[in-house]
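Q: After the sequence you'll find the predicted model.
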Amino acid sequence: MSSLILVLGDQLTETLPAIANARKTKDTILMAEVREEATYVKHHKKKIAFLFSAMRHFAKALKDDNYRVDYVSYLDDNNQGSLLGQVRYALDNGNFERVVCTTPGEHRLLKSMQQWENELGVPVEICEDNRFLSTPQEFSEWAHGKKQLRMEFFYREMRRKHHVLMDGKNPIGGKWNYDSQNRESMPETHKVPKHTTFDIDDITQDVIELVEREFEHHFGELDNFFFAVTRKDALKVLDTFIEERLHNFGQYQDAMVEGKPWMYHSHIAFYLNCGLLTPKEAIDAAERAYHAGQVPLNSAEGFIRQILGWREYVRGFYWHFMPGLKTDNYFGNTRSLPSFFWDAQTNMNCMRQCIKETEQNAYAHHIQRLMVIGNFSLLTELSPEEVQAWYLLVYADAYEWVELPNVAGMILYSDGGNLASKPYVASGSYINKMSNYCKNCGYQVSKKTGPKACPFNYLYWHFIDKHKEKLSNNNRMAMIYKTYSRMKEENIDAMKDDATIFLTKLTKNEEV
């Protein structure tokens, strides 16, 4: 019995059961650059170029390893425009008795695949994605009966289960979490190692030219293409991070510096999320570096927590709470995205820097995403649906399973607190503490009210005031509401008035 094995653009891993169990002389691996997946949101040009190039290189590697591969490029005459259409076309034009695929990273696509057997008239096997260190079923079992779900406790279970940074039954160093040591601002004069880049080969060049022609109206720039597009080069990114950046990663992982988008971060989420790297090899590399004395514990633990803790947690959370997570809107926010989310034309330097770097690189690190762009999105009452679509399309490491919990739960609190213990909002003082953005801003972070005041200052207290009924009983908000209760009424009114003026400008899409 010959099988048609569908491999998606974020499943570029030879050890996937669907691929590893393929019979090279009988089965065919199908890969396709389908229009539906590339355009259901207008993905960043660099994101499309990266994935198409990585897919083409992966298909070549499979062919070189004597797999039978049917690769359908974007402009092929037989490109059917959708995954289902492409599978049906392959079945109609080949001799296959079944379809094999791997669980996708989107709820909508899994629901579609679960109907394929009826629609196609052949058996369809959906294999478990074995690249994660926990399964959605394990997460749901862990979550069952709990009044509150918190990543920290899930992370501890994962540490124990996989014996990572453990001393017997206890965490190495006596603490599970060294986050308190990972919040230092970085001096502007600090020299950060150059991020890893690669020469553009003929395959990538062809893809870049394709994207420039076919996706010219999509967001983002194609210049200075830097991605690894093969497993060999992705491993080089990981190795270079461990050698050059991990030592200082913990200390400066939350810092932001104008003109330095890459900082000490690993930049491997691109490759973890499309399959060129596995989480276990990244975790093992960091743990080895710690045991070899190359990096301090706070750096190794902070990096491992992002993968073994947060990444695994949000994936389980996504499948546990879908499909409701996609439409949750706890605060009832409906304001449309302002135009500067697309062109970075704003007087707020922090937003300008983060959006411009996103436009250039299809990348921004987690504090830029959470505490600048995300903070602004929640304080200004932007529509969860529009914000979710924006984050999904602008970042090259974004797939719905990882994007949606982070945006709906962590950034917008639109799920009402299932993911985050409190809304992640802050005034301008936080951004000033963690970055040098404020010194080149059109506003003054020291001013709380008035036309020159930092908008984050009065928007923050407007948010606190507006949502006191929903948030004042939250234990983690108690100190904030205690401060709020001591504020003079005229100060509160002034901040509310300034917020109203600012939000009205946003609604009218005026410059802010």
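A: Structure's in. What do you need? All of these numbers come straight from a predicted model, not from anything done at the bench.
Q: only C-alpha atoms for contact and neighbour calcs from this point on.
A: Noted.
Q: So what's the gap between the strand or helix carrying D493 and the chain middle?
A: For D493, the host element (DSSP states H and E) is helix 489-507. Centre-to-centre, helix 489-507 and its host chain are 32 Å apart (CA atoms, centre = their mean, to the nearest Å).
Q: buried ones in that helix?
A: Buried residues in helix 489-507, defined by neighbour count with 16 or more other CA atoms under 10 Å: I492, A494, M495, K496, D497, D498, A499, T500, F502, L503, L506.
Q: Nearest to A453 among those residues?
A: For the buried residues of helix 489-507, the closest approach to A453 (CA to CA) belongs to D498, at 9.0 Å.
Q: what's in contact with stretch 80-95?
A: S2, L4, L6, L30, A32, V34, R35, E36, E37, N79, W116, L120 (CA atoms under 8 Å, 6 or more residues apart in numbering).
Q: try this one next to it:
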Amino acid sequence: MGTLRLILGDQLSHSLTSLENCDPKRDWLLMAEVREEASYVKHHKKKIAFIFSAMRHFAEELRARGLNLHYTKYHDQDNQGSFYGEVARLCQRQKITKIVVTHPGEYRVLAEIQSWQQKLNIAVEVRQDDRFLASLEEFSNWASGRKQLRMEYFYREMRKAWHFLMDGNKPVGDKWNFDSANRKALPKEMSPPQPTKFEIDTITQEVLELVAKEFDDHFGQLENFHFAVTRDQALVVLDEFIAQRLVNFGDYQDAMVQGQPWMYHSHISFYLNCGLLTPKEVIEQAEYAYRNGDAPLNAVEGFIRQVLGWREYVRGLYWLKMPDYKSENFLEATRSLPKFFWGSHTKMNCLHQCIKETSENAYAHHIQRLMILGNFALLAGLHPDEVNEWYLVVYADAYEWVEMPNVTGMILFADGGLLASKPYAASGSYINKMSDYCKSCDYKVKDKNGPHACPFNYLYWDFLDRNKEKLGNNPRLGMPYRTLNNMSDEKRQTIQRDSQIFFKALEQDEKV
């Protein structure tokens, strides 16, 4: 008679609440590689390999602590293929009287877990995930009664509550946000350091062989796997970011360079989102670097804002608004995801580079995701369901709680402005300013119309024109709409004609 403590694949933390007061003599831990989770969308090969390898390494650490762990591998003959099947099987074998699990990261998983008590006639306890710095109750209390749920104001409250980058009651530097200093293009003479890489061990090699065999039809490349798969390795990634890249992270966090997918970013979202690192320790190390004079304030504040602000905020928003949030489509977008998103066969070099690097690495940094891939999805009117699924599939740090608010709210404005105050739409001039992609493109970024013009140029105005009824009164879009309204009828007709030609080619699967 004992307790079953289920550990999910994004809960690889020894401080997990479901492990508190664990009795090694009576309790059983369960971890399982289940078909249902690996295939409910066709996750990137590297994403599956990363999660399975990290799970198996974490399992070894739990066994080394003397805990009773039942670990089901994907190929195990009696693998039931689902969390429920594995839980039910172990409950029957070990005479379990209670099930304990830390709050999962996805609504559908929570709904499934909440049905187990009735199905199994066993008490189920879902414990708070205190690895996050804001509880779901705290976020709900902050959001209550507010007309606008802006991240910036939530972020300020979090800074005060945790006293990060504060001088007494004031923010360090007398400003909460240094984002305006973080928009520089990378100078030609600068070359970002390579990401931290690790050799493949026996456990990871076994997983890579499994993924190559069982998931060969999934998106992405499996070669050159070098991710951290243990907490010790993840700490090395964090240390090397602080020492090598944080100093330049602020200035160049929005920059994009062909052949440089990693830039000065931290590359720790994989490890934060699966539990190998905690947000508190990450923030503390970054702040220490500032206090010690090793990194400038704009870099440290910008980094902390991503972890303490955006990451905590989107998680709170997800749980506050689900399940209705999943069906939001404010702009009534209906176009299917183009096939080139799965193969990078496009003449638009910016999209080609970002999709190619996503396929290779299961990673792209946040501006590539937002202002290249997401910008196109927004301008082209791609359906939120298809865009959400693509982002969930292709990135190794993507779990629904973090992916959906960023896509539905930030990228597609599908929630009507709940998350973002305006759509993040941009023409080719922004891409040209922040990257070197346009220099190697078949299209001409300086051309506004015609067969050789950058499609982002006319699609930007077409997007504003066709969504004028819903966006025309947005105060943050006043200037572009004034420009649009002052265009001649001939100019607007040319924009519509170019856009229609482009969309027709897209629908016919022509190379655009």
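A: That came through fine. Every value quoted in this text rests on a predicted model; they were computed, and no experiment measured them.
Q: Could you dump the buried residues of helix 489-507 of the first structure into a markdown table with distance to A90 of the first structure added?
A: Converted to a markdown table, the buried residues of helix 489-507 of the first structure look like this (distance: CA to CA, whole Å):
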| residue | distance to A90 of the first structure |
| --- | --- |
| I492 | 65 |
| A494 | 65 |
| M495 | 62 |
| K496 | 60 |
| D497 | 62 |
| D498 | 60 |
| A499 | 57 |
| T500 | 57 |
| F502 | 55 |
| L503 | 52 |
| L506 | 49 |
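Q: closest to T196 of the first structure among these?
A: Out of those, the member with the shortest distance to T196 of the first structure (by CA to CA) is L506, at 38.1 Å.
Q: Hmm, V512 and the closest one touching each other?
A: Yes: using CA atoms under 8 Å, L506 of the first structure is in contact with V512, at 7.4 Å.
Q: G275 of the second structure maps to what in the first structure?
A: Using TM-score structural alignment, the partner of G275 of the second structure in the first structure is G275.
Q: Spit out the contact partners of that match.
A: Here G275 of the first structure is in contact with D10, Q11, L12, T13, R131 (CA under 8 Å, 6+ apart).
Q: and if you look at H265 of the second structure?
A: Listed by CA under 8 Å, 6+ apart, the contact set of H265 of the second structure reads F241, R245, L246, F249, Q253, H365.
Q: Select from these every entry located in strands.
A: Using DSSP state E, the subset of the contacts of H265 of the second structure located in strands is empty.
Q: Could you export these to CSV, including columns for neighbour count and distance to D294 of the second structure?
A: Shown next, in CSV, are the contacts of H265 of the second structure (neighbours: other CA atoms under 10 Å; distance: CA to CA, whole Å):
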residue, neighbour count, distance to D294 of the second structure
F241, 22, 12
R245, 21, 11
L246, 24, 9
F249, 26, 12
Q253, 25, 18
H365, 20, 23
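Q: Those residues in helices, which ones?
A: Here DSSP state H is the test, and those give F241, L246, F249 as lying in helices.
Q: Show me what the strand ranked longest in the second structure is in contact with.
A: The longest strand of the second structure (DSSP E) is strand 96-102. Identification of contacts with strand 96-102 of the second structure by CA under 8 Å, 6+ apart yields 1-7, 16-18, 90-91, 122-129.
Q: Quick one: buried ones out of those?
A: 2-7, 16-18, 90-91, 124-126, 128-129.
Q: residue contacts, A123 of the second structure?
A: By CA under 8 Å, 6+ apart, A123 of the second structure lies in contact with T97, K98, I99, Q117.
Q: Check those for burial and list the buried ones.
A: By neighbour count, with 16+ other CA under 10 Å, those hold T97, K98, I99 as buried.
Q: how close does the alignment partner in the first structure of the first one sit to L110 of the first structure?
A: Looking back up the chat, that one is T97 of the second structure. Mapped onto the first structure by TM-score structural alignment, T97 of the second structure lines up with E97. Per CA to CA, to the nearest Å, E97 of the first structure is found 21 Å from L110 of the first structure.
Q: how big is the offset of the stretch of helix or strand Y391 of the second structure belongs to relative to the first structure?
A: Assigning secondary structure by DSSP H and E places Y391 of the second structure in helix 384-394. Its matched residues in the first structure lie on average 0.4 Å from helix 384-394 of the second structure after superposition (mean CA distance after the TM-score superposition for the first structure).
Q: Residues contacting that helix, please?
A: 41-44, 47, 219-220, 327-329, 333, 336-337, 358-359, 362-363, 377, 398-400, 403-404, 407-408, 412, 414.
Q: Swap in 6 Å and give it another go.
A: For helix 384-394 of the second structure, the surrounding residues in contact (CA atoms under 6 Å, 6 or more residues apart in numbering) are K42, H43, H44, A362, A398.
Q: Kindly reformat those as CSV containing distance to F58 of the second structure and neighbour count.
A: Listed next are the contacts of helix 384-394 of the second structure as CSV, based on distance: CA to CA, whole Å; neighbours: other CA atoms under 10 Å:
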residue, distance to F58 of the second structure, neighbour count
K42, 24, 18
H43, 21, 26
H44, 21, 29
A362, 21, 26
A398, 20, 21
